[in-house]
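A.B. asks: When you get a sec, could you give me coordinates for this:
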Amino acid sequence: MMQVLRPLIITTGLLLIWQLIVWLTDAPTFILPGPLRVLETLFSQFPLLMKHAGVTLIEILLGLMLGVLLGLASALSLVTWGSLRRWLLPVLVVSQAIPVFALAPVLMLWLGYGMTSKIAMATLIIYFPVTAACFDGLRQTPSGYLQLARTLGASRRAQLLQIRLPAALPALGSGLRVAASVAPIGAVIGEWVGSSTGLGYLMLHANARMQVDLMFAALLVLAFMALALYFSVNLIARRLTPWLDESTSSAPRGTS
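C.D. replies: Purely as a prediction, here's the structure:
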């Protein structure tokens, strides 16, 4: 019961603080609209918001899927082939010195202003957290498990798929949570640089026309999508690692 009430209490508190700031500052609506004004715009412009939200959601989901698949494949390759690790790992580290957001104009130039460049932007921003988290998890497999597997004659493939990969699931879950958090950022940044659809485009369009209530409504829709995506990924990660919850719940309590 408290798990349902807690988000409602937090949301209500934030809305009250928002409304209080509007009352105290007496800010005009084109600077800071109140929550009731934004909710009214949200309902009145709901079809328009859903049209652009659908485009952004597709970009986020496809970028997340591609980023996770590429990151997982890269981490498995780095662990499997030592020679590839010596060449590829420094490239991955150096690539993170380049701000991903700075690549957005280049992606627009190469891939155009359609959905492809936004998906590529989301994929790039997701790729490294997933690769790094999964690679660390695969490297930190308990050595006793691997020694026992070798003693029993398990092949390298069997060790990877049946021991190292399951042992890396907690770290991979952490990487997936980070990826779910940053995926909307990549898609929206791409829409800000150049687009004719999506919530990022709608926010820029509303800002240029001083429709701040519409901009806030689009931001609320984007925030809801990001939260729904994060909690969905978190649920999947917890289902993949049920032993973590069991170990936490069965942890011994301190003695009095």
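A.B. asks: contacts, neighbours, all on C-alpha from now
C.D. replies: Will do.
A.B. asks: So Pro99 versus Arg156, what's the distance?
C.D. replies: 37 Å (Cα to Cα, to the nearest Å).
A.B. asks: same question, Arg177
C.D. replies: From Arg177 to Arg156 the distance is 29 Å (Cα to Cα).
A.B. asks: In terms of neighbours, single out the busier of the two.
C.D. replies: Using other Cα atoms under 10 Å, the more surrounded residue of Arg177 and Arg156 is Arg177, with 21 against 13.
A.B. asks: so is that one in a helix, a strand, or just coil?
C.D. replies: When classified by DSSP: H, G, I helix; E, B strand; the rest coil, Arg177 comes out as helix.
A.B. asks: go on, Leu20?
C.D. replies: Going by three-state DSSP: Leu20 is helix.
A.B. asks: how far away is it from Phe30?
C.D. replies: For Leu20, the distance to Phe30 - Cα to Cα - is 17 Å.
A.B. asks: Here is a second sequence; please produce its structure as well for comparison:
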Amino acid sequence: MSVRSRRLHKKWRDGIPNLIFLFLCLAVWQISVDFFKLPLWLMPSPAAVIKAFWRTRELLWSHTLTTIWETTTGFILSIALSLVAGLAMVLSPMAKRLFYPLLIVSQTVPLIAVAPLLILWLGYGLLPKILTVVIVCFFPITVSLIEGLEVSDDDLLNLLKSMGASRWQMLYMIRWPNALPSFFAGLKIAATYSVMGAVIGEWLGASSGLGVYLTRSSHSFRTDQVFAAIVAITLLSLFYFVLITGIRRLALPWLNTKQE
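C.D. replies: Presented below is the predicted three-dimensional model:
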């Protein structure tokens, strides 16, 4: 058996308990709904959720496309802004003293309080939702990048400095490669938050998106469709997480080999 086959076999073997646990949870859910004869508006069964998912698949997909566009655009913008802010605060101690406390304080303001202001100032278009995603993703990416850039081998930095290396050369040769694992860890955290940010923006005011679908289904007491929207949001969040994980494996093959 090849090394790749052994890895796939190990992943499949490790995933079996998770699949069994998921199946048991769904079975208990289905049996409980049937046994207690719970109404659809109160608690739909897994079978009812699957039927709602399939019945409204075209409408659900159209709303999902809007959320995908908002999430992807906001996520890319947050990465770009985090790179600029992180590098600036690492290379300039003055910039870090000025802006890092503001970065921390910004996280004390609830997103549910900021999103309505964005809609009030920018309208009901895509821009407020994209900015909501940026606000959600910017903090974990920036903090992870700063932590990774600052945790470097001082001996290597002093060696390069003694050889006349500039700050940019030390950043490129030592700091940036050393920061990549932490940077990707921040990306994975932000990836799970990004869809949530878009949905919150849509929930507060939009014409399309999974947040709109969720709100309309809730107002019409279609709890099965609410659960279908939750499933779609969960799958979309998992997609972004798996995507970042795959990019990390391609970008850091040496780290994957070390971990395995």
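A.B. asks: tm score of chain vs chain?
C.D. replies: Aligned and superposed, the two chains score 0.92 in TM-score terms (TM-score structural alignment, normalised by the length of the first structure); 249 aligned residues with a Cα RMSD of 1.6 Å.
A.B. asks: Please, where are all the helices along the second structure?
C.D. replies: In the second structure, the segments counted as helices under DSSP state H are 3-36, 46-55, 57-91, 93-106, 111-122, 126-150, 154-162, 167-170, 176-204, 210-219, 223-251, 253-259.
A.B. asks: Identify the residue range in the first structure corresponding to the second one.
C.D. replies: Matched against the first structure by TM-score structural alignment, helix 46-55 of the second structure falls on residues 35-44.
A.B. asks: Mind reading off the mean deviation between that stretch and the second structure?
C.D. replies: Once fitted to the second structure, stretch 35-44 of the first structure is off its aligned match by 1.2 Å on average (mean Cα distance after the TM-score superposition for the first structure).
A.B. asks: Give the buried residues for that stretch.
C.D. replies: Buried residues in stretch 35-44 of the first structure, defined by neighbour count with 16 or more other Cα atoms under 10 Å: Pro35, Val38, Leu39, Thr41, Leu42.
A.B. asks: how many other residues sit next to the residue in the first structure that Leu127 of the second structure lines up against?
C.D. replies: In the first structure, the residue paired with Leu127 of the second structure is Thr116, using TM-score structural alignment. Neighbour count for Thr116 of the first structure, taken as other Cα under 10 Å: 17.
A.B. asks: Tell me the counterpart of Leu214 of the first structure in the second structure.
C.D. replies: Matched by TM-score structural alignment, Leu214 of the first structure corresponds to Gln225 in the second structure.
A.B. asks: For that match, give me its contacts.
C.D. replies: Val49, Ala52, Phe53, Leu214, Ser217 (Cα atoms under 8 Å, 6 or more residues apart in numbering).
A.B. asks: how much space between it and Ala48 of the second structure?
C.D. replies: Distance from Gln225 of the second structure to Ala48 of the second structure, counting by Cα to Cα: 9 Å.
A.B. asks: how close does the corresponding residue of the second structure for Thr248 of the first structure get to Leu252 of the second structure?
C.D. replies: Under the alignment by TM-score structural alignment, Thr248 of the first structure pairs with Gln259 in the second structure. According to Cα to Cα, Gln259 of the second structure and Leu252 of the second structure sit 11 Å apart.
A.B. asks: Compare neighbour counts for these two and give me the winner.
C.D. replies: In this view Gln259 of the second structure and Leu252 are compared by other Cα under 10 Å, and Leu252 has more residues nearby, 15 against 7.
A.B. asks: Can you tell me what sits against the match of helix 46-55 of the second structure?
C.D. replies: For stretch 35-44 of the first structure, contacts defined as Cα under 8 Å, 6+ apart pick out Leu15, Trp18, Gln19, Leu49, Asp213, Leu214, Phe216, Ala217, Ala218.
A.B. asks: Closest to Leu76 of the first structure out of these?
C.D. replies: The shortest approach to Leu76 of the first structure among the contacts of stretch 35-44 of the first structure belongs to Ala218, at 38.6 Å (Cα to Cα).
A.B. asks: The aligned partner of Pro170 of the first structure in the second structure: what's it in contact with?
C.D. replies: Aligning on TM-score structural alignment places Pro170 of the first structure opposite Pro181 in the second structure. When the contact criterion is Cα under 8 Å, 6+ apart, the partners of Pro181 of the second structure are Gly148, Leu252.
A.B. asks: And Val242 of the second structure? What does it align with in the first structure?
C.D. replies: Aligning on TM-score structural alignment places Val242 of the second structure opposite Phe231 in the first structure.
A.B. asks: Could you do Leu204 of the second structure as well?
C.D. replies: Using TM-score structural alignment, the equivalent of Leu204 of the second structure in the first structure is Val193.
A.B. asks: neighbours around its match, how many?
C.D. replies: Residues within reach of Val193 of the first structure, counting by other Cα under 10 Å, total 17.
A.B. asks: I'd assumed Pro105 was in contact with it.
C.D. replies: Yes. Assessed by Cα atoms under 8 Å, Val193 of the first structure is found in contact with Pro105 at 6.6 Å.
A.B. asks: Give me the nearest residue to the residue mapped onto Phe101 of the first structure from the second structure, chain neighbours excluded.
C.D. replies: Using TM-score structural alignment as the criterion, Phe101 of the first structure maps onto Ile112 of the second structure. Leaving out its chain neighbours, the residue that sits closest to Ile112 of the second structure by Cα to Cα, 6 or more residues apart in numbering is Ile200, at 7.5 Å.
A.B. asks: mind checking how far that neighbour is from Leu118 of the second structure?
C.D. replies: Distance, Ile200 of the second structure to Leu118 of the second structure, by Cα to Cα: 12 Å.
A.B. asks: Check Thr257 of the second structure too.
C.D. replies: Distance, Thr257 of the second structure to Leu118 of the second structure, using Cα to Cα: 45 Å.
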